[in-house]
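Visitor: What follows is a predicted protein model with its sequence.
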Amino acid sequence: MDLLHQFNIGLHIVCGTLAMLLGLVPMAGRKGGASHRRFGRWFLAATAGVLLTAVLGLAVFDFRGYLVGIVLLSVYQAWSGYRAVRTRATGPTRLDGWVAAGALVSSVVLVFCLKAIELVWTPGIIYSTLGALVVMTLYDLARFRFVPLWRRTLWRYDHLWKMISAYFALVSAFTGTVLPQYKPYSQFGPSVVGMTLVLGFGLYYALRPDASKPDLITINRSF
């Protein structure tokens, strides 16, 4: 069992490293191009590997409740960011609503469970992580009230916000784990960088919508 646990940890590290490297290409490169789509798919695959090995490690080998919130947030951000592109033409579906509701309920349940869990990470980081998940899921449930506006404009900002956030959630988990001597800065620092990029990209596309529209529509046709 210990050998399997070590193998799972090694696979988790490999997938995480690949995800952080692959995610740089779609984030920094031309939006909507072939490289953006290809590396975006590879990033999602590597992220799925990170999350699967994390869930396996938490559930079977070494349960650490304080990491469940980060896993939940990363899973949901990657899922919802991908779905923002896939459902651009139709708007959010019932599947998106059920997944959002499930993530919301899970985050609320975890908040109550954390009282009985030893918190190795800074409590403020853990609770803010769960708070971010609650805000995101509530927004996603509210989208059903303004589907036409979402389809016309907001879907592209959803995609940027959630995929960039998913990437920096991975970076935060990495730095928070390997640089514990710099806590809490190693835990929330990457998230600050990620939110700065989200705001920067959002302002760019808001001020230059004609420049962004062809690229992002290409993503929807070929992702």
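Guide: Okay, I see it.

Visitor: From now on I want contacts and neighbour counts done on CA atoms only, so please keep to that.
Guide: Will do.

Visitor: count of residues packed around R37?
Guide: Look at R37: counted by other CA atoms under 10 Å, it has 19 neighbours.

Visitor: give me the element it is part of.
Guide: For R37, the enclosing helix or strand under DSSP states H and E is helix 34-56.

Visitor: hang on, isn't M163 packed against A78?
Guide: Yes - applying CA atoms under 8 Å as the test, M163 and A78 come out as touching, 5.8 Å apart.

Visitor: buried residues in stretch 35-49?
Guide: 36-44, 46-49 (16 or more other CA atoms under 10 Å).

Visitor: can you check stretch 143-158 too?
Guide: R143, V147, W150, R151, L154, W155, R156, Y157, D158.

Visitor: was I right about I125 contacting Q187?
Guide: Yes - at 7.2 Å, I125 counts as touching Q187 under the criterion of CA under 8 Å.

Visitor: More neighbours: these two, which one.
Guide: Counted by other CA under 10 Å, I125 and Q187 do not tie: Q187 has more neighbours, with 24 against 17.

Visitor: okay, now the one to match up with it:
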Amino acid sequence: MTLVTIHIATGTVGLVTFWIPVGGRKGGANHRRFGRIFINTLLATGITAVGIATTTLLDPVATHPHLVEHAVFSDPLMVRAIFGWLMLYLATLTVNLAWHGRLALRHRKNHRATGTRTNNLLQIALLVASTTCLMQGYWVQQPMMMGLSVVGFATVATNYWFIFKPEPNPYDFIKEHIKSLVGAGISVYTAFFAFGAVRLMPELALTPGLWAVPLITGLTLIIYHQYAVTRKYQMRSVVAK
């Protein structure tokens, strides 16, 4: 319950502050201030989610006694899969993206420097978590878990693509920063919609549409802002010539 309390408190701050850097003027004082708050609260949210998921893996029924009466989660294996392995995967994804997004901005002049020991360990952790989510989803016959695992594999691949890119454009670090932090926001909103829905309507917790809303919204934001950054710098290049 202590972990849940901290998780809800930090997660709520993260969910609200997410929109200030996304919707506000880029690079301004509010963008930087609330961006830092967003990253720090998401790291805390992700770490506490790891603890919550671990307690579920150890004892799913005692951790979620209110779910046993519902047909969807009457099997402890299902509770362990969704609230254990899936939550652990989303928590790892959130921490990975928040940390990588911070490093992309910090090491804007040397993208290779983002490949720190901690960041490499987070890539390995996400690769393991994604594989586990895929396997657990197959064992409990939950296509949603298998589908979501693809996001983790894609994250590791794109993170390393950025780290080892031979000759990045001068604005690639901004695009990576956007991808990572908006992606972290997607992860938190996904967990909020899905796991929060269980409290109100357990039968809707595994509805694909519920999980798709934050994913589609987040991808749209990433594509739009990355396009805007690319267009801005390309226009500057044309003017300079």
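Guide: Done, it's in. Values in this document were obtained by computation on a predicted structure and should not be read as measured data.

Visitor: List the TM-score for the superposed pair.
Guide: Superposed pair, TM-score by TM-score structural alignment, normalised by the length of structure 1: 0.80. Supporting alignment: 203 aligned residues with a CA RMSD of 2.6 Å.

Visitor: closest to L18 of structure 1 among the buried residues of stretch 35-49 of structure 1?
Guide: A46 (6.3 Å; CA to CA).

Visitor: if I pick that closest one, what's in contact with it?
Guide: By CA atoms under 8 Å, 6 or more residues apart in numbering, the residues touching A46 of structure 1 are C15, G16, L18, A19.

Visitor: separation between the aligned partner of G46 of structure 2 in structure 1 and A132 of structure 1?
Guide: Residue correspondence to structure 1 (TM-score structural alignment): G46 of structure 2 is matched to L51. Noted for L51 of structure 1: a distance of 18 Å to A132 of structure 1, by CA to CA, to the nearest Å.

Visitor: Tell me which of these two has more neighbours.
Guide: With neighbours defined as other CA under 10 Å, L51 of structure 1 and A132 compare such that L51 has more, 21 against 14.

Visitor: doesn't V75 make contact with the more buried one?
Guide: Yes - in this structure L51 of structure 1 lies within contact range of V75 using CA under 8 Å: 6.9 Å.

Visitor: Can you list the residue ranges for helices in structure 1?
Guide: Counting by DSSP state H, structure 1 has helices at residues 2-22, 24-28, 34-56, 65-86, 94-113, 123-142, 147-149, 155-178, 185-207, 209-222.

Visitor: Tell me how many other residues crowd the equivalent of V25 of structure 1 over in structure 2.
Guide: Counting by TM-score structural alignment, V25 of structure 1 lines up with I20 in structure 2. By other CA under 10 Å, 17 other residues sit near I20 of structure 2.

Visitor: Against H31 of structure 2, how distant is I20 of structure 2?
Guide: Look at I20 of structure 2 and H31 of structure 2: by CA to CA, they are 7 Å apart.

Visitor: now V182 of structure 2
Guide: Counting by CA to CA - V182 of structure 2 and H31 of structure 2 are separated by 14 Å.

Visitor: for the host helix or strand of V239 of structure 2, which positions count as buried?
Guide: Element membership for V239 of structure 2, per DSSP H and E: helix 208-240. The neighbour-count check on helix 208-240 of structure 2 (16+ other CA under 10 Å) flags W211, P214, L215, G218, L221, I222, H225, Q226 as buried.

Visitor: quick one, what contacts the spatially most central residue of structure 1?
Guide: Computing the C-alpha centroid of structure 1 and ranking residues by CA atoms, centre = their mean puts A166 first, at 2.4 Å. Taking CA under 8 Å, 6+ apart as the criterion, A166 of structure 1 is in contact with L73, S74, V75, Q77, A78.

Visitor: ok, and the residues you listed in structure 2?
Guide: Of these, the ones still in contact in structure 2 (both residues aligned by TM-score structural alignment, their matches' CA atoms under 8 Å) are L73, S74, V75, Q77, A78.

Visitor: Quick check: ChimeraX command selecting the buried ones in those.
Guide: Of the kept ones among the contacts of A166 of structure 1, the buried ones go into a single ChimeraX selection, burial set by 16+ other CA under 10 Å:
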select :73,74,75,77,78
